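**Student:** What follows is a predicted protein model with its sequence.
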Amino acid sequence: MTEKNEPYDFLCDNGFFEPTKIVVEDNKKQEISCCDNNISDVITGTTQSRKEKFLKLLWNEAVMWDLEDGGLIFIILSLLLISLCVIAFLGAKYGLAVFLIVFQIIVLLLGIIIFAGDNIAEALYLKNKNLHLEQTLYTLDFNLNIISVNLKNVLLEYDNIRYECSVDENIKYFFENEVFFTPELASDTARIIREKRTEILSGILTDKTNNFLNSTKFFKYAKKYYQIKFLDESCWNRISVYEFLMSRDSFVDFCEFIQETMAAEKKEEQMEKAQNEKCRKIISDVINSNE
């Protein structure tokens, strides 16, 4: 640990990220197209229209009623109303019969919401966004590489709209602002994130920032970090690309991850080396015993 007032050199932590081992590779850099440099707008996404708010309400009401056995309630209520309508007509109480028929129509609309509201809302949302299932969308990893994903479903939840997508034959969930309709939109966002990330890390690493962000070690472990902290985590607990290296805490967490991973890799390498040595010794002993 460093002294309380001593500056902490993140790039020289017991040989971890030694400056002599940092390699700047120009071919690792991405060329990003230009757009407005305002990451807060990118993170929050566009303001939802009234249509989208209504579709979310329809989707959530359908899911809520389905979870609360709304279908059973609908069937019981419909049978009761039909029975009352028949009784009213037989008793020549036509005013009551008309009232019950209108009420039955309202119940039928409720039934549509219960049984098909989520599917209707999803279909209308996809049409409004000019999307379709099985469409190829794009997302960014922590290295700001563009990754293609395949749209499987849309969940129109109250707080967040989630896209269910297949990634390397695995199903993952992405929030609405984590997927892009075209590679160009993903590229524009990557440029914004890269500039903001560089700006924040410059306050920590000063003139070593570019060496850090373009080192082979960064690209290697950012890929592993993305797999563990993003793809393997639920969408509610994971670290998003908008949060990665956007604060001192995030940077320290990433450095600790690299340090721990390197130690685990070194231990595994030593164990493999010892196992190979043991095998060679056994083979050598067996061969020599036959001579």
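**Tutor:** That came through fine.
**Student:** Could you use CA atoms for every contact and neighbour count after this?
**Tutor:** Noted.
**Student:** May I see the buried residues of the helix or strand harbouring residue 194?
**Tutor:** If you go by DSSP states H and E, residue 194 is part of helix 183-205. Buried residues in helix 183-205, counted by 16 or more other C-alpha atoms under 10 Å: 183, 186-194, 196-198, 200-201, 204-205.
**Student:** ok, structure two:
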Amino acid sequence: MVGLKAIFTCFFIALCIIKCTSATETVCSKFSYEQEIIASVLKMKLNVEHMEKEIKKTQEDILKVLEDQREKMEMFAKNYITVRDILVVVMENKSAEVSKVLDDKTDEVDKVLKNKTAEVAKVLADKTSVIDKVLRNKTAEVVKALDDVEKKVTKAVVAFSASATKHQTNPANGQTIIFDAVMTNIGNAYDSTSGKFLAPVSGTYVFSCSIFSGGNGEFWAYMAVNNSAKAHLNERGTNGRHGMGSQTMIVQLNPGDVVTVNTNYGAGTVYGAKYSTFNGFLLL
């Protein structure tokens, strides 16, 4: 329809041009122009028809493309819905699988924890038993050590010191020298009448003895444990002078052991007047 309007418009313009042409033109020229105009109009008509065909074809192509795109969109939407449904199903299945796996792993962890808890409880019980045994042994050792310390503390109060007030001239061989003047007798282990020291407890004791000899006299003596000589001493005064002999010993005694100072060879004089002394104490 648009093409026909264009053709008539062109034809009308051509007629106007013919009418405006000068009257002096020849008939032959008139017909030549008309032919040219008609040819031009026909050519324009053909161009318009060709353009209409091209436009129509273009419209059809566009419509076809739009239809293809519509079909593709519909297909995409359909596929999208299908994929979504598939994903929903897959996710539901995977969620169920994950939940099952988690439940299984939770059961395994619980089982392992129970086993480990039992193992730890057993180890702790064993260790506790060992610790209790060690503590009992150590407690017994501590108690024994405390008893020993207590005994040693008790032993530490044994000590004596005595001197002779009387001269003892030419005593018999093996005679016990009497130190009758007691200065100290802690624990009452020394007997000033017999001159004997009786060990009250076991331990290490220290004893010392000093004998003052008579003028120009000589004496021989020894310290004994249970009548067995342990340490000897000798002294002799010269030029009318006196002499002093001394001896010290450290011995291990048991309860009831007897320590004395005895004469030897039965000769000499033990000077009294508190010059001659006998001492002893518990060391350990």
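**Tutor:** Yes, it's here. Just so we're clear, the structure is a prediction, and the values are computed from it rather than from any experiment.
**Student:** Quantify their similarity with the TM-score.
**Tutor:** Once the chains are overlaid, their TM-score stands at 0.23 when taken by TM-score structural alignment, normalised by the length of the second structure; 104 aligned residues with a C-alpha RMSD of 6.0 Å.
**Student:** Quick one: list the elements packing against the helix holding residue 194 of the first structure.
**Tutor:** Judged by 3 or more C-alpha pairs under 8 Å, 6 or more residues apart in numbering; DSSP states H and E, the packing partners of helix 183-205 of the first structure are helix 39-44, strand 136-140, strand 146-156, helix 209-213.
**Student:** ranges for the helices of the first structure?
**Tutor:** All helices of the first structure, identified by DSSP state H, fall at 39-44, 50-67, 70-90, 94-128, 183-205, 209-213, 216-226, 248-289.
**Student:** Between those helices, which one is closest to residue 170 of the first structure.
**Tutor:** Nearest to residue 170 of the first structure, of all those, is helix 216-226, at 15.0 Å by C-alpha to C-alpha.
**Student:** Taking helix 248-289 as reference, get the angle to the closest one.
**Tutor:** Interaxial angle, helix 216-226 of the first structure versus helix 248-289 (axes from the mean of the first three to the mean of the last three C-alpha atoms, to 10 degrees): 100 degrees.
**Student:** Can you name every helix or strand that helix 216-226 of the first structure contacts?
**Tutor:** So helix 216-226 of the first structure, by 3+ C-alpha pairs under 8 Å, 6+ apart, packs with helix 248-289.
**Student:** now the helix it packs on against helix 183-205, angle please.
**Tutor:** 90 degrees.
**Student:** about what we covered before: export the helices of the first structure to JSON lines and tack on distance to residue 163 of the first structure?
**Tutor:** Shown next, in JSON lines, are these (distance: least, C-alpha to C-alpha, whole Å):
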{"stretch": "helix 39-44", "distance to residue 163 of the first structure": "16"}
{"stretch": "helix 50-67", "distance to residue 163 of the first structure": "13"}
{"stretch": "helix 70-90", "distance to residue 163 of the first structure": "26"}
{"stretch": "helix 94-128", "distance to residue 163 of the first structure": "11"}
{"stretch": "helix 183-205", "distance to residue 163 of the first structure": "16"}
{"stretch": "helix 209-213", "distance to residue 163 of the first structure": "30"}
{"stretch": "helix 216-226", "distance to residue 163 of the first structure": "18"}
{"stretch": "helix 248-289", "distance to residue 163 of the first structure": "26"}
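**Student:** Ok, which of those comes nearest residue 161 of the first structure?
**Tutor:** Nearest of those to residue 161 of the first structure, taken as C-alpha to C-alpha: helix 50-67 at 8.4 Å.
**Student:** okay, now residue 64 of the first structure: neighbour count?
**Tutor:** By other C-alpha atoms under 10 Å, 13 other residues sit near residue 64 of the first structure.
**Student:** Please read the previous query as pertaining to residue 258 of the first structure.
**Tutor:** Neighbour tally, residue 258 of the first structure, other C-alpha under 10 Å: 21.
**Student:** My read is that it contacts residue 221, right?
**Tutor:** Yes - judged on C-alpha atoms under 8 Å, residue 258 of the first structure makes contact with residue 221 at a distance of 6.3 Å.
**Student:** Against which helices or strands is the helix or strand where residue 100 of the second structure lies packed?
**Tutor:** In this assignment (DSSP H and E), residue 100 of the second structure forms part of helix 27-155. Other elements packing on helix 27-155 of the second structure under the criterion 3+ C-alpha pairs under 8 Å, 6+ apart are helix 2-19.
**Student:** Now the helix it packs on: buried residues?
**Tutor:** In helix 2-19 of the second structure, counting by 16+ other C-alpha under 10 Å, buried: 3, 7, 10-11, 14.
**Student:** re earlier: can I get the helices and strands packed on helix 183-205 of the first structure in JSON lines including distance to residue 50 of the first structure and mean neighbour count?
**Tutor:** Below are these laid out as JSON lines (distance: least, C-alpha to C-alpha, whole Å; neighbours: other C-alpha atoms under 10 Å):
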{"stretch": "helix 39-44", "distance to residue 50 of the first structure": "17", "mean neighbour count": "13"}
{"stretch": "strand 136-140", "distance to residue 50 of the first structure": "25", "mean neighbour count": "20"}
{"stretch": "strand 146-156", "distance to residue 50 of the first structure": "14", "mean neighbour count": "19"}
{"stretch": "helix 209-213", "distance to residue 50 of the first structure": "42", "mean neighbour count": "19"}
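**Student:** Of all those, which one is nearest residue 121 of the first structure?
**Tutor:** Of these, the one closest to residue 121 of the first structure (C-alpha to C-alpha) turns out to be strand 146-156, at 8.1 Å.
**Student:** Who are the packing partners of the closest one?
**Tutor:** helix 50-67, helix 94-128, strand 136-140, strand 161-167, helix 183-205.
**Student:** The same query, at a cut-off of 7 Å, please.
**Tutor:** On a contact count with 3 or more C-alpha pairs under 7 Å, 6 or more residues apart in numbering; DSSP states H and E, strand 146-156 of the first structure meets strand 136-140, strand 161-167.
**Student:** so can I have JSON lines of the ones you listed showing distance to residue 149 of the first structure?
**Tutor:** Shown next, in JSON lines, are these (distance: least, C-alpha to C-alpha, whole Å):
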{"stretch": "strand 136-140", "distance to residue 149 of the first structure": "5"}
{"stretch": "strand 161-167", "distance to residue 149 of the first structure": "5"}
